[in-house]
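In: Just a sequence and a predicted model for now, questions to come.
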Amino acid sequence: MGGQTAYTPRRSVLYMPGSNERALEKAKTLPVDALILDLEDAVAPDAKEGARENVCAAAVSGEYGNREVTIRVNGTGTQWHDADLAAAAQAGPAGVVVPKVGSADEVRSLVSALEAAGAPEHTRLWAMIETPEAILNVREIAAASPRLAVLVMGTNDLVKELRADHVPGRGPLVTSLQLSLLAARESGIAILDGVYNDVKDAEGFEAECVQGRDFGFDGKTLIHPGQVEVCNSTFAPSEAAVADARGILEAWEAGAGSGVVTHNGRMIENLHVEIAERVIATHDVIAGRR
């Protein structure tokens, strides 16, 4: 299936309410990799249209530097969805985030709607995975269209739909998270972990970032600017990992053709070299953003 494309940093992906102009202004100064300018949950019904104008103006402004700017529209079937999607397509952000995507057919119809509304080539679809239907269809969803770039876990909705609880370690969600990761990796697309709700619980947040990184997520969606720094450092290769990767590559080059290569007492094979190359490539892209 899909191979891995060049690394795009999406360690920290912050939701910003589209109706709050001060928040949209503040976002220009935050060290986030990506922004989701939100028209859905964060915006009251009577503020939807004003928010739509705000986020589309922000997306075309060019004032967000190297931050990836995306727009989250209201879900399919809501009274705002069609107008949101058309406006977002015209604004041409890096991505259009759609909540509660449940099937491959829905992905294809969203892509058709984006294209019919004139979305430029670089505007990709980000699909939110947040229902049992989506989890059970996630492999087909991930493979449904070349325009789909990212799966975004909607863990709050998923917990609600499963009638589960938010607990440390996220036991009730592990199956859903891992199935979604398998689907994303098979199709060669990115995948973002869900939000952490308690902005005052720094320890719990960091533990969940570490869990997400260890599972294999590319980054995490966030609800508060105070969560950005920890997220960035957790989802970036550590100095020790970078040094180890460089050592592996040096040992591999030095031992070319000798059959068995070791580094720090460990046997090195092709797969270790590929992992080391990915660590270095990731580190270099992140270092280039500072």
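Out: Nice, I can see it.
In: Could you use CA atoms for every contact and neighbour count after this?
Out: Fine.
In: Now do the strands for the stretch 51-200 of the chain: every range, in order, please.
Out: 68-72, 95-98, 124-129, 148-153, 190-193 (DSSP state E, counting those that start in this stretch).
In: May I see these arranged in a markdown table, with mean neighbour count and distance to C209 as well?
Out: As requested, those are exported to a markdown table (neighbours: other CA atoms under 10 Å; distance: least, CA to CA, whole Å):
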| stretch | mean neighbour count | distance to C209 |
| --- | --- | --- |
| strand 68-72 | 27 | 20 |
| strand 95-98 | 26 | 22 |
| strand 124-129 | 26 | 19 |
| strand 148-153 | 24 | 14 |
| strand 190-193 | 27 | 9 |
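In: Switch those over to JSON lines; also include distance to I223.
Out: Below are the strands of the stretch 51-200 of the chain laid out as JSON lines (distance: least, CA to CA, whole Å):
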{"stretch": "strand 68-72", "distance to I223": "14"}
{"stretch": "strand 95-98", "distance to I223": "15"}
{"stretch": "strand 124-129", "distance to I223": "16"}
{"stretch": "strand 148-153", "distance to I223": "14"}
{"stretch": "strand 190-193", "distance to I223": "12"}
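In: Quick one: residues in contact with the helix or strand harbouring R246.
Out: R246 is part of helix 239-254, with elements assigned from DSSP states H and E. Helix 239-254 is contacted from outside by V261, T262, H263, I268, H272, V273, I275, A276, E277, V279, I280, H283, using CA atoms under 8 Å, 6 or more residues apart in numbering.
In: for comparison:
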Amino acid sequence: MARIARPRRSVLYMPGSNTRALEKAKTLAADVLILDLEDAVSPEAKLEARANVCAAVQAGGFGGRELLIRVNGFDTPWGHDDIRAAAAAQPHGILLPKVESAASVRAAEKIMIEGGAGPDVGLWCMMETPRGILRAEEIAGATPRLHGFVMGTSDLAKDLHAHHTAMRLPMLPSLAICLLAARAEGLAIVDGVYLDLKDDEGFRLSCQQGLELGFDGKTLIHPNQIAGANELFAPSPADIDLARKFIAGFEAAKAEGKGVAVVDGKLVEALHVENARRLVSLSDAIAALAQE
């Protein structure tokens, strides 16, 4: 199944039990919305949340935003029925919590197909347990329907008995393992949340670190974090100008039978052009989304 390249700078969790929040989500500048049936919903509100989210997805009105439904786990009373209902609603993807094996991903895929999911409905995996991290490579290759990983750093920190530090040093091994596994299979991957809503500078530094590590974007817990994530995970105008120069310079050199080019004093090879094309494509997709 072909994967559609799309911006995933800002990935906002929205509680499925809150219909006002679901309606407000249609006006927010988030690239991706995670309509949540799991952690953000109390047990007594699970069925109502499922109905709310599926109705909202089927009704539409979210523009070009990517819609993911996070279901409850297989070990809960709601997991199987969540997947079937989400599949029938036809979101862009179904997000599985606490994934720890490729077998569980394939089991979810079977249920969603039985539930009527079309070929474009993808699967996403929350990577948030030690066992899941250790099996990241296996999970990443579970099925062609898998679109990406979402890091669940809060649950992971709890299980590791790790501290939330400014530089996230306790998290780096887990983040790196999942990044390697995701990129090896051509998957998207988004970073975990930043919990202190009053610490704007800390949030920016966390986004900057995630960008430098290689993440596509960041999961968010509040709409006030959207603008910062969108800014930091978007290519800058200078980045795009240089990328276009790299592409043009390399194509000109290629036409002359050369395998490399020199642009603004920098050696440009095919690998640099591949990344330049990725940045230009991302910039174009961001611009298209902003116009909707």
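Out: Yes, it's here. Note that the coordinates shown come from a computational prediction; the quantities given were computed from them, not determined experimentally.
In: How alike are these chains, TM-score-wise?
Out: Once superposed, the chains reach a TM-score of 0.96 (TM-score structural alignment, normalised by the length of the first structure), with 288 aligned residues with a CA RMSD of 1.4 Å.
In: now the aligned partner of A49 of the second structure in the first structure: how far from G75 of the first structure?
Out: Aligned against the first structure by TM-score structural alignment, A49 of the second structure finds its counterpart in A51. Note on A51 of the first structure: its distance to G75 of the first structure, by CA to CA, to the nearest Å, is 15 Å.
In: These two: which is more packed in?
Out: For A51 of the first structure and G75, the more surrounded residue by other CA atoms under 10 Å is A51, and the numbers stand at 24 against 20.
In: got the contact list for the more buried one?
Out: A51 of the first structure sits next to G18, S19, N20, L39, V43 when contact means CA under 8 Å, 6+ apart.
In: repeat for V260 of the first structure
Out: Listed by CA under 8 Å, 6+ apart, the contact set of V260 of the first structure reads M267, I268.
In: hmm, 10 Å instead?
Out: For V260 of the first structure, the contacting residues are W252, M267, I268, E269, by CA atoms under 10 Å, 6 or more residues apart in numbering.
In: and what of C125 of the second structure?
Out: 70, 94-100, 105, 132, 136, 139-140, 146-152, 189.
In: Against the centre of the first structure, work out the most remote residue.
Out: Most distant residue from the mean C-alpha position of the first structure: S258, 41.0 Å away (CA atoms, centre = their mean).
In: In helices only, show me the contacts of helix 239-254 of the first structure.
Out: Counted as lying in helices by DSSP state H, out of these, are H272, V273, I275, A276, E277, V279, I280, H283.
In: Show the buried residues in those residues.
Out: The neighbour-count test (16 or more other CA atoms under 10 Å) applied to those identifies V273, A276, E277, V279, I280, H283 as buried.
In: In CSV, list those along with distance to E115 of the first structure.
Out: Converted to CSV, these look like this (distance: CA to CA, whole Å):
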residue, distance to E115 of the first structure
V273, 40
A276, 38
E277, 36
V279, 35
I280, 36
H283, 34
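In: Quick check: of the residues you listed, which lies closest to R67 of the first structure?
Out: Closest approach to R67 of the first structure among these (CA to CA): H283, at 17.0 Å.
In: Could you pull up the contacting residues of the residue farthest from the centre of the first structure?
Out: Counting by CA under 10 Å, 6+ apart, S258 of the first structure has contacts W252.
In: Distance check, it against Y196 of the first structure.
Out: When S258 of the first structure is compared with Y196 of the first structure (using CA to CA), they lie 49 Å apart.
In: got it, and G257 of the first structure?
Out: If you measure G257 of the first structure against Y196 of the first structure using CA to CA, the figure is 48 Å.
In: what about these two, which has more around it?
Out: Between G257 of the first structure and Y196, counted using other CA under 10 Å, Y196 has the larger neighbour count: 22 against 9.
In: aligned partner of that one in the second structure?
Out: Using TM-score structural alignment, Y196 of the first structure pairs with Y194 in the second structure.
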